[in-house]
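> Sequence unavailable; structure follows:
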């Protein structure tokens, strides 16, 4: 697969990180294999997660092909970049095609990035996971690598204005690869992945250099001002209702 677009985009991103003086702490990046296919499963707390999440594979000199909403591929600005970086468009009303494309990428030795929660978590804690992540890993015979992002929600997320202030701390934690067999129960494997990532998220939050009480970007269970998971679910349902009303 020829990559004429991806390397310059990474170079631009690194320059932007330097300009913003982001304090990026990378942990466990040796868990990303230097060769062969793998699924990277990421938590989802920000609109910039695919940029910073891909950065977690850079030390292994790997490029991550993210599964992303097809609307990004139709946009006049982001579309050429998404296609040029060989990301995978996802039409949520007809996901079989994108699933098969991801399997093909994995079989060809690519790394595919997936957000098992599907949408951004307003609580900044883990939402329920879809089973597609473990199912595609099992079918392609590749490992699942959990990856946790923290701090990206402070830059650009739902219900809050963008804030690209300088000197911000960003944590990227990569966990150990796990193997899912074709005989494994997808529901159990998905639950195990979520439990693993919940533990990683807890450690990452506790190790983060800032934890101001009441901060909007800190989960309620850690003394922050973010919505509880239950409140976040209500907000998600209200958002879906508004979208449905606009479509009508």
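Cool, the structure landed. Remember, predicted model here, so these are calculated numbers, not experimental data.

> C-alpha from now on. contacts and neighbour counts both.
Noted.

> List the residues that contact the most centrally placed residue in the chain.
The residue lying closest to the centre of the chain (CA atoms, centre = their mean) is residue 42, at 3.7 Å. By CA atoms under 8 Å, 6 or more residues apart in numbering, residue 42 lies in contact with 53, 113, 114, 115, 116, 146, 147, 148, 149.

> Could you pull out the strands in the chain for me?
Using DSSP state E, the strands found in the chain span residues 23-27, 38-42, 64-69, 88-90, 111-114, 144-150, 169-174.

> Show residues contacting the longest helix along the chain.
In the chain, taking DSSP state H as the definition, the longest helix is helix 186-207. Here helix 186-207 makes contact (CA under 8 Å, 6+ apart) with 43, 125-126, 128-131, 133-135, 146-150, 171, 173, 175, 180.

> one more structure, for comparison:
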């Protein structure tokens, strides 16, 4: 199937980055396989990470099909783009179909992009990850490529205003050596190794970042480097409260829908 949408999107993004005078540090791209399937696993610090994670495969001439939450595909603007770029929607209430689609793509030689933390890390340190990426790589017989991104959180991240058109923001993208989990391995231990690799790359990117926060801007720096971002424990508590609020809103919507349905049934019965 010809790639009609994805390449123009990449060209547009690169042109925008140039116009914004963004400064890139891109290392380790030789670890991206020139052919064949792979699971690209990235840390998650901003709403823009899929754009920059995709750039990691650009020097190898590869396109990455990202697994992203279904809501992105439901949006009237992003939805058509995501579908035409052949990304994979993830419905957290019915994940089997997205897993199957990703597995098929991997076996067909695609690179699948995964944010194993599931949600943005408010602390900017790598959160706990589940074994799904490892299991998927093993099932497809492909390597896992760990990558980390640092810098885009300054433009748009959870709990802070969008600053999409800041000029001169440095962005670091580090690609690590592949992992090759196989059948019979302890998947939890393999996942711990993946987490360790991601954390090591993230710390390297953060410690070697070419800029320090200005006064009043320390929110984008992790606490362990003296920034005012939440600690991992504080971030976990914020995530817990957000999850509870989201569940409460969902329950309220469902109750309202049931009430409306009951009222309509009552009217029709009258």
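Great, that's in hand. Treat the numbers as computed from the prediction; the structure is a model and nothing was measured.

> Give me the TM-score for this pair.
The TM-score (TM-score structural alignment, normalised by the length of the first structure) is 0.98; 248 aligned residues with a CA RMSD of 1.0 Å.

> sorry, back to before: from the contacts of helix 186-207 of the first structure, list just the buried residues.
When the contacts of helix 186-207 of the first structure are checked for burial by 16 or more other CA atoms under 10 Å, the buried set is 43, 125-126, 129-131, 133-135, 146-150, 171, 173, 175, 180.

> picking that back up, I'd like the distance between the residue nearest to the centre of the first structure and residue 17 of the first structure.
Distance, residue 42 of the first structure to residue 17 of the first structure, by CA to CA, to the nearest Å: 20 Å.

> Identify the residues contacting residue 132 of the first structure.
99, 116.

> ok, residues contacting stretch 146-158 of the first structure?
40-49, 52-53, 120, 122, 124, 162-165, 168-177, 193, 196-197, 200-201, 204-205, 217.

> residue range for that stretch in the second structure?
Here stretch 146-158 of the first structure aligns to the second structure at residues 146-158, judged by TM-score structural alignment.

> what's the offset of that stretch from the middle of its chain?
10 Å (CA atoms, centre = their mean, to the nearest Å).

> just stretch 186-196 of the second structure next, same as before
19 Å.

> Next, count neighbours for the corresponding residue of the second structure for residue 37 of the first structure.
For residue 37 of the first structure, the aligned position in the second structure is occupied by residue 37, per TM-score structural alignment. Residues near residue 37 of the second structure, counting by other CA atoms under 10 Å, number 22.

> Then residue 120 of the first structure?
21.

> Now that it has come up, it's in contact with residue 46, right?
Yes - if you go by CA atoms under 8 Å, residue 120 of the first structure and residue 46 touch, sitting 6.3 Å apart.

> which residues does residue 86 of the second structure contact?
Shown in contact with residue 86 of the second structure (CA under 8 Å, 6+ apart): residue 65.

> mind checking how far it is from residue 161 of the second structure?
Distance, residue 86 of the second structure to residue 161 of the second structure, by CA to CA: 29 Å.

> How about residue 53 of the second structure?
From residue 53 of the second structure to residue 161 of the second structure the distance is 22 Å (CA to CA).

> Name the residue in those two with the higher neighbour count.
Remark: of residue 53 of the second structure and residue 161, residue 53 carries more neighbours, 26 against 10, as counted by other CA under 10 Å.

> just checking, that one touches residue 174?
No - using CA under 8 Å, residue 53 of the second structure and residue 174 do not qualify as a contacting pair, with a distance of 9.4 Å.

> Give the buried residues for the longest helix along the second structure.
Secondary structure of the second structure per DSSP H: the longest helix is helix 232-269. By neighbour count with 16+ other CA under 10 Å, helix 232-269 of the second structure contains the buried residues 232, 235, 236, 239.

> what do we get in the first structure for the third one?
This means residue 236 of the second structure. Aligned partner of residue 236 of the second structure by TM-score structural alignment: residue 233.

> That match and residue 227 of the first structure: what is the separation?
Residue 233 of the first structure is 9 Å from residue 227 of the first structure, by CA to CA.

> and if you look at residue 153 of the first structure?
Taking CA to CA, one finds residue 153 of the first structure at 13 Å from residue 227 of the first structure.

> Neighbour count for the two, which is higher?
When neighbours are counted by other CA under 10 Å, residue 153 of the first structure and residue 227 differ, and residue 153 comes out ahead with 26 against 22.

> That one and residue 5 of the first structure, how far apart?
Residue 153 of the first structure is 26 Å from residue 5 of the first structure, by CA to CA.
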